[in-house]
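Novice: dropping a prediction and its sequence here:
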Amino acid sequence: MKPESEAELAEMVAGAHEPFHIRGGGTRAIGVTTAPKVLKTGKLSGITLYEPGALTLVARAGTPLVEIEEALAAEGQRLAFEPMDHRGLLGTHGEPTIGGVVAANVSGPRRVQAGACRDFMLGVRFVDGTGEIVKNGGRVMKNVTGYDLVKLMTGSWGTLGVLTEVSLKVLPQPSTSACVMIDGLTEVEAQKAMSRAITSPYEITGAAHAPEGPGEQPLTLLRIEGFAGSVSYRMGRLQEMFNDHAVRIKTDPEDVATLWRWVRDVEMMQGSDGDVWRLSVRPSEAPGLVADLRARHDIARVLYDWAGGLIWVECAPGTDLRPKGFKGHATLIRASEETRLTLPVFQPEPPAVAALTQGIRARFDPKGVLNPGIMA
């Protein structure tokens, strides 16, 4: 199924009698669906509106992410939520699409300061499970009105509708970036340092810690972006703040970009055989949780992002990392299909929330044709 227009897509969904799996660029095969057919959105492509002065961009869902990033870069702008590229981690191919980014609410290290993909959404167009074309939100910031289906669709993984068009707020590309690097901190010390940094007035746009950094030694990273004079001042203040630690500075733009791409795309876990989990927790509880996981499981690698609010964990295949009474959100990102059929890929919901979720899905997809099995 390869619709070439929104109208054709609506006809396909309206006439569907069998479930189907929605595929954009095919780069994030995380969930498991039993759908016998695949609906590919790649032909619903192209930027339909871009107003740099209004900081808004509208694109069809199948538009390759690289096409959008290149158009923004030509105007000195960017997607501030820094979407991750999953291909290296998952061993997949294809091209990430903006629809896939929105459907999965993909957000990178800058979320700690700028917010998530969901926070930059202005409007959506989608086809629900009955074949009805739905529009919500606006194409520019001043027109965002009505029920907030925009945020509901962002992160719904195609279970409520097939996205056809998205409207986004974009931001200017900063002129200067720098990274403060602190060597040798324990995980507890690193979390405290990151927390101290992001609650300071110095506008940290990235805070990460690797117990085994690129040099196989503990490395804590703090990113600063903005105008050159401001970056220089804030960098100096951070050096003073952590003057009792071994601090290094990176200011070369390419070096800084490479370092944060290493964090964003979890490059330390690429090309290995272990399962990979993504844990969202209260930052102050992150080191204790990881210590507990290490005591009970075979943990290969760990990476803290979002000042400890996001933890990437690589472990032995088939391991269930959700401890009893876990207070957070754990997603199984990389594993064999057998493991993904055995363990819930997404965090199981409490009964009351699960009932609400099923009610919403039944309203948007009464025939049950949209990505069955995903997020269930």
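Specialist: Here it is on my side, so go on.
Novice: CA atoms for contacts and neighbours, from now on please.
Specialist: Noted.
Novice: all strands of the stretch 201-350 of the chain, in order?
Specialist: Using DSSP state E, counting those that start in this stretch, the strands of the stretch 201-350 of the chain run over 204-210, 219-226, 246-250, 275-280, 299-305, 310-315, 329-334.
Novice: I'd like to know which elements the fourth one is packed against.
Specialist: Read it as strand 275-280. Under the contact criterion of 3 or more CA pairs under 8 Å, 6 or more residues apart in numbering; DSSP states H and E, strand 275-280 touches strand 310-315, strand 329-334.
Novice: output the contacting helices and strands for the last one.
Specialist: Under the contact criterion of 3+ CA pairs under 8 Å, 6+ apart, strand 329-334 touches helix 87-90, strand 275-280.
Novice: how about the helices in the stretch 101-250 of the chain?
Specialist: 111-114, 149-153, 187-198, 228-241 (DSSP state H, counting those that start in this stretch).
Novice: for the residue lying closest to A16 once chain neighbours are set aside, grab the count of nearby residues.
Specialist: Once flanking residues are discounted, A16 sits nearest to V369: 7.4 Å by CA to CA, 6 or more residues apart in numbering. Residues near V369, counting by other CA atoms under 10 Å, number 22.
Novice: for T48, same thing?
Specialist: By the other CA under 10 Å criterion, the neighbourhood of T48 contains 12 residues.
Novice: got another, please set it beside the one above:
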Amino acid sequence: MTDFTPSNAEEVLEIVQWTVGEEEPIEIVGHGSKRSIGHAVQAAHTLDLSRLAGITLYEPEELVLSARAGTPLAEIEAELARNRQEFAFEPMDYAPLLGREAGRGTIGGLLSANLAGPRRIKSGAARDHVLGVHAVSGRGEGFKSGGRVVKNVTGYDLSKGLAGAWGTLAVTTDVTFKVLPAAETETTLCISGLDDAEAAAAMAMAMGSSAEVSAAAHLPEGVVGRFLEGGLQNGAQTVLRVEGFGPSVDYRIDLLFHLLKSYGAVSTIDVDQSRLLWREIRDCKPFADGTTAPVWRVSVAPSQGHLLVDAFRRAAGANTFYDWQGGLVWMRMEADPEAEVLRKLIAHFGGGHATLVRAPETVKAGTPVFEPQPPALAALSARLKEQFDPKNLLNPGRMAFT
């Protein structure tokens, strides 16, 4: 087994060309924070991009940042914070959930996993903010897509195409993202004691209002005590975040207060605790418990999330909470991940997808980790794979289930 550790894009190209010439599959890693998501890669060699690091361009006034793929996301976010800017899509850190050190994710992994956080309902995911990439395909060919300025959209769809591919199409060496000013302040409004169905209705009302809510989540009684070190009020909490300039935030929080007070007791969380709470929601804090108990990340229509959970619990037990106005359901089980039951229910409730983010390796080996694609989409994916990596040399087996 060979561990390749290139320090520049030219070395990456040479390594992938060797891989193609020898027909030797290779696993692509950054700092390994998400390495256990998916099936075990069937490769004897590793392409470690951790030395391919550093911000290559940052123009705060142009809202553009470029960095090499192995650059730690924590380093980039610190630089953005110094200029009161951020990634608007609020990328999740999977590491704590997977039993790894927080803050180890890279910008290349951010794109590869198409990360997003609670602001997904307002600002989209990584693919909606990527402007360009430099990469090497599984054919051993270097290519560039997109540009460094917002107005340049040449090849934009190709940059998007690498988002969520988990390194199975190309090795990204440099990536450019659009960044945005960070909010001056924020406040979170909490409604106490709602059941899942009541919370779904309250969140829908809030999102349909003029309050410009940037995040909406429901934390049932079974998990609420694991947020803010137990600092939330007793009982289930439905939480709504409002961001912006101080007077505007105050006005919109007041609007929500009067709109939603009929649902139950309403309170607020100030800016520091609010920011901490949404980081904990983003990173699935309740289930980052040091175990390998199965954890699913389920995406459905916001109106269907609580219905799916209710139906699922008639067949199997699960501890859950909701983000994205109820459209993202985090589910933790004690043993069997109940994949067949869950995916039948997803189809029944209008479609969506489920990813088995965490489970013992023996369990994952017998379970489709990623949502099986319908025939038409599977055929399109196969054609894309044929164009980029016809010999199946990049991260082989990671997304596949046979």
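Specialist: Received the coordinates, thanks. Quick caveat, the model's predicted, so the values are computed rather than measured.
Novice: out of the strands of the stretch 201-350 of structure 1, which is the most enclosed?
Specialist: strand 204-210 (a mean of 26; mean count of other CA atoms under 10 Å).
Novice: so where is that one in structure 2?
Specialist: Counting by TM-score structural alignment, strand 204-210 of structure 1 falls onto residues 213-219 of structure 2.
Novice: likewise stretch 305-312 of structure 1?
Specialist: So stretch 305-312 of structure 1 sits over residues 323-330 in structure 2, by TM-score structural alignment.
Novice: and the contacts of the matching stretch?
Specialist: 118-121, 200, 203-204, 207, 215-218, 281, 284, 295-306, 320-322 (CA atoms under 8 Å, 6 or more residues apart in numbering).
Novice: run the last query once more with 7 Å
Specialist: 118, 120-121, 200, 203, 215-218, 296-303, 305, 320-322 (CA atoms under 7 Å, 6 or more residues apart in numbering).
Novice: same check, this time on stretch 326-344 of structure 1
Specialist: 30, 32, 90, 275-281, 317-318, 322, 345-347.
Novice: centre of the chain to it, how far?
Specialist: With CA atoms, centre = their mean, to the nearest Å as the basis, stretch 326-344 of structure 1 stands 17 Å off its chain's centre.
Novice: dump the residue contacts of the most centrally placed residue in structure 1.
Specialist: Nearest to the geometric centre of structure 1 sits V106, at 2.3 Å (CA atoms, centre = their mean). Shown in contact with V106 of structure 1 (CA under 7 Å, 6+ apart): 83-84, 117.
Novice: that one -> structure 2?
Specialist: Under TM-score structural alignment, V106 of structure 1 pairs with L115 in structure 2.
Novice: just give the nearest non-adjacent residue to its match, would you?
Specialist: Counting by CA to CA, 6+ apart, the residue nearest L115 of structure 2 is P91, at 5.0 Å.
Novice: what's the neighbour count on the one you found?
Specialist: 25.
Novice: correct me, but it touches P118?
Specialist: No - look at P91 of structure 2 against P118 with CA atoms under 7 Å: they stay out of range, at 8.6 Å.
Novice: now which residue in structure 1 aligns to the residue nearest to L115 of structure 2?
Specialist: Under TM-score structural alignment, P91 of structure 2 pairs with P83 in structure 1.
Novice: hmm, G108 and its match touching each other?
Specialist: Yes - counting by CA under 7 Å, P83 of structure 1 touches G108, with 5.1 Å between them.
Novice: can you put the helices and strands packed on strand 329-334 of structure 1 in CSV and add distance to S175 of structure 1?
Specialist: Below are these laid out as CSV (distance: least, CA to CA, whole Å):
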stretch, distance to S175 of structure 1
helix 87-90, 28
strand 275-280, 31
